[in-house]
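J.: Give the three-dimensional model of this entry:
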Amino acid sequence: MSFWTKRPGVYSEYTVKSRYAAASSQKFAAAVGVYTGENPEALYEVKSVEELAAALPSQGDAGLYPLCKILLEGGVSKVYCAPVPTGATAEDYKAAFARLEGIENLYAVVCDSGEEAVLQELRGHCVYCSERQKERLGFCGAKESSGAPVLAQSLGCERMVLCAPAARYGEGESAAFTAAAFAAGVLTAESAGYNLNGLVLGGVDALVEAISESALEEMLGLGVCAFESVGGQVQCVKALTTRSMSGGAADYSLAALNTMLIIDEVMAALRTAMKQRLRGARNNALTRGAIASQATIELAAKQDEGLIDDFDVPLVSEQPDEPGVLLLEVGFHVAGVISQIRIVAQITV
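T.: Predicted structure coming up:
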């Protein structure tokens, strides 16, 4: 701090910081798409539109570049750019997804392709990483809105978010743009419990078509994350994963995207807390009690945040065949977001 005068007296200076700064994500995103530049097997890490322009000069309004730009402009703090060559096959995309496997704190993967074979590879990537404690969600767009319900059923996974219809960005239009803008909105939301139904998308200009009410009902019933124009803005109708069935029967327990966000956040918090307990711990009654207590504290904190309604008393037990392993059993009830309020009136005239 410095002042312009040596004269005795009382002086002050101040700086102004806005409370309404643009949202910035705690978790990172990746974009996988066609890029015709050099090093098609490279992986780029960018934190701003300027860094993106330096790493991957724009090649028009399709493919990888606009997806990355939409994510950055939407407030994602770090984006990993994984190019695939023009005419890429599902195997090319699979190789690009594989380059993302080891990245920590990467939560959303956006793909520019609407081909089912490619999206099945994205599904496999997200499931594989999630099973290895690196939870991932795949965001993608349907090539045609009319084919979105069938594609959603084929994907049928709580880690896949299929968006429709296409949105305009610059001179281009693609449902992948809708997916990228929505992924940015999810990552910059206030919390995992923030109700994403009705979320207004930033970045994209407008939708290329309006979905009829009957088509919209079909989409929502089969796991398509559908969007509509409201007051000149692009708005999410209902935030869904493609998991609408289990064993051939309708099952919406994991259909709400917020449910997956909450589950992932609670499990990540428990793992972080347990890692701290693991250091130097002995397998004895005192340690087991401390682990159960710590798990209770973490679950109570998530209950206070409104992410879970209630939870069971955590149980910690030894594994007879593996003396170095403890089993922590937890159970909790996810606090689902409200999507409807149904009013039943009894009216007397």
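
J.: CA atoms for contacts and neighbours, from now on please.
T.: Will do.

J.: just so I have it, where are all the strands in the stretch 1-150 of the chain?
T.: Secondary structure of the stretch 1-150 of the chain by DSSP state E, counting those that start in this stretch: the strands cover 28-34, 44-46, 79-84, 106-111, 137-141.

J.: Ranking these by mean neighbour count, which comes first?
T.: Neighbour counts (mean count of other Cα atoms under 10 Å) averaged over each of those peak at strand 137-141, with a mean of 29.

J.: Which residues does that strand contact?
T.: Residues from elsewhere that reach strand 137-141 (Cα atoms under 8 Å, 6 or more residues apart in numbering): 107-114, 119, 122-123, 126, 159-166, 174-180, 183.

J.: one more time with 7 Å
T.: Contacts to strand 137-141, defined as Cα atoms under 7 Å, 6 or more residues apart in numbering, come from residues 107-112, 114, 122-123, 126, 159-164, 175-176, 179, 183.

J.: Now the second one, please; I'll put the structures next to each other:
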Amino acid sequence: MRGDFLSQRGYGSDSAMPGKNQAGLWESIRRGSGLRRGCKRKAGPGKGSGIMLIAKERPGVYWDYDASGVLWGSDSLKQVGIAALCEKGEQNRVYSIRRISDGKAVFGEDSIMAGMIEKALINGASGVKAVKAGTEESFDYEAALAALEREDDLGAVCCDSTQGAVLQLLKASAAAASDSGRERVAVGCFSGEDPAAFANQLNCERMMLLCQAPEGKPAGGGLLAAALAGRLAAAADPSAALNGAVLEGITGLSKAFPEEELDILLQNGVAVLEMRAGRAELIRGVSTRTKTDGVSDRTFHDINTVLIIDTVIAGIRASLKRMLAGARNNEKTRSALATQTAVKLEEYRLQGILDSYRSPVVAASGEDPSVCVVTVEFTAARGLNQIVIQASITV
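T.: Okay, here's the model as predicted:
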């Protein structure tokens, strides 16, 4: 379950500790290798402790484990950055939050910040970096977002404000952090009259824009933004289409759109949610980038495009960084860099993140002999959003 951390304890001299999502794997191993369930545990003095008693006579290696659920971040690698107003907490300080209860303790049980932290965690974020931007009477979102720019492990950032001026700051902050090698996307919720027009003003491949609020909470657009940010941070495959992605913890929406208006919003880069079977689902994961130099351009229309680019570039950068210490800018080193880069690209191709790539080109810089330039070219995989059935029928 998203948002739950399963702590497990293995038993037996040859048993390994099973991971959170390895129950099926362990069942396969058990059937194929003689591992068998068949243990009785005598309760011990501590919670979850006990003495294992074997209830079978057949020789073999037996195992058992305890599982306890805790409201905790998931095992994804990315966290969510949140800037919001609240009464409690120190302004512009970055708080690292992993538990929903910790968010309520630091920022107040009923604060919008605590609510956003909860939504981010239950939707899969491994943790939250939360910054108080001030109070209703005095606030500075720019300073709060600047504090988040220095954080390395954020997959997405969001804020509680639904005002256009603050969302422009959110967009600029995500772009600035990404330019400095701390790649992330921004998620905002706009409460103005014309979200399509505002999305055109943003026109940023790193920005997702919502325009609804939770039912009964007209000022709660930040809750939707945090839920979607958590969903993005938890995405294991950046190439997987987000259409139909469920936002946990959202039981109703402030409004629904007719199909004609829905198409206009999506075409202009506004991400829209709808309720299906009591769950809030993202219709399509679109960014606000719809134009290049004023001309319609759908290259970055799906948010997956920038997620793939960020994943590949960050992966190559980390892989090559390990080779930097003590290296010389000679033919041998450049050949090794090209090989390592190709290995990483092939890894992403096999994972389905890339469709294809060309052999990397590595050369010494003509301006600085201590600089090595690695040139890569790849084609990102595209998510499947529509299937068109063409039928020819003879009666």
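
J.: that older thread, quick one: closest of the strands of the stretch 1-150 of structure 1 to Pro66 of structure 1.
T.: strand 28-34 (9.5 Å; Cα to Cα).

J.: thinking again about what came up before, may I see the strands of the stretch 1-150 of structure 1 arranged in a markdown table, with distance to Leu207 of structure 1 as well?
T.: Listed next are the strands of the stretch 1-150 of structure 1 as a markdown table, based on distance: least, Cα to Cα, whole Å:
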| stretch | distance to Leu207 of structure 1 |
| --- | --- |
| strand 28-34 | 21 |
| strand 44-46 | 28 |
| strand 79-84 | 24 |
| strand 106-111 | 18 |
| strand 137-141 | 13 |
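
J.: between these, which gets nearest to Ala268 of structure 1?
T.: Nearest of those (Cα to Cα): strand 106-111, 11.9 Å.

J.: Surely Ala189 of structure 1 forms part of a helix?
T.: No. The assignment for Ala189 of structure 1, made by DSSP: H, G, I helix; E, B strand; the rest coil, is coil rather than a helix.

J.: which residue lines up with it in structure 2?
T.: Matched to structure 2 by TM-score structural alignment, Ala189 of structure 1 sits across from Ala235.

J.: Spatially nearest residue to that match, not counting backbone neighbours?
T.: Leaving aside its sequence neighbours, Ala235 of structure 2 sits nearest to Ser76 (Cα to Cα, 6 or more residues apart in numbering; 7.7 Å).

J.: ok so, going back, just the buried members of the contacts of strand 137-141 of structure 1?
T.: Among the contacts of strand 137-141 of structure 1, those scoring as buried are 107-112, 114, 122-123, 126, 159-164, 175-176, 179, 183 (criterion: 16 or more other Cα atoms under 10 Å).

J.: follow-up on the earlier one: neighbours around the match of Ala189 of structure 1, how many?
T.: Neighbour count of Ala235 of structure 2, defined by other Cα atoms under 10 Å: 18.

J.: Likewise for Lys78 of structure 1?
T.: That count, for Lys78 of structure 1 with other Cα under 10 Å as the rule, works out to 21.

J.: ok, for it, nearest residue in space, not its chain neighbours?
T.: Excluding its sequence neighbours, the residue lying closest to Lys78 of structure 1 (Cα to Cα, 6+ apart) is Lys47, at 4.6 Å.

J.: so who does that neighbour touch?
T.: Contacts for Lys47 of structure 1 were tallied using Cα under 7 Å, 6+ apart; they are 77-79.

J.: redo that, cut-off 10 Å
T.: By Cα atoms under 10 Å, 6 or more residues apart in numbering, the contact set of Lys47 of structure 1 is 28, 72, 75-80.

J.: Structure 2: which residue goes with that one?
T.: Aligned partner of Lys47 of structure 1 by TM-score structural alignment: Arg98.

J.: so how far is Leu354 of structure 2 from that match?
T.: Using Cα to Cα, to the nearest Å, we find Arg98 of structure 2 at a distance of 32 Å from Leu354 of structure 2.

J.: Helices - which of the contacts of strand 137-141 of structure 1 land there?
T.: Those of the contacts of strand 137-141 of structure 1 mapping onto helices are 122-123, 126, 175-176, 179, 183, per DSSP state H.

J.: Return the closest of those residues with respect to Thr242 of structure 1.
T.: So of these, ranked by how close each gets to Thr242 of structure 1 (Cα to Cα), first place is Arg123, at 10.4 Å.

J.: sorry, back to before: wait, doesn't the residue nearest to Ala235 of structure 2 sit right on Val128?
T.: No. If you go by Cα atoms under 10 Å, Ser76 of structure 2 and Val128 don't touch, sitting 12.0 Å apart.

J.: Tyr11 of structure 2 and Met52 touch, don't they?
T.: Yes. Using Cα under 10 Å, Tyr11 of structure 2 is in contact with Met52, at 7.9 Å.
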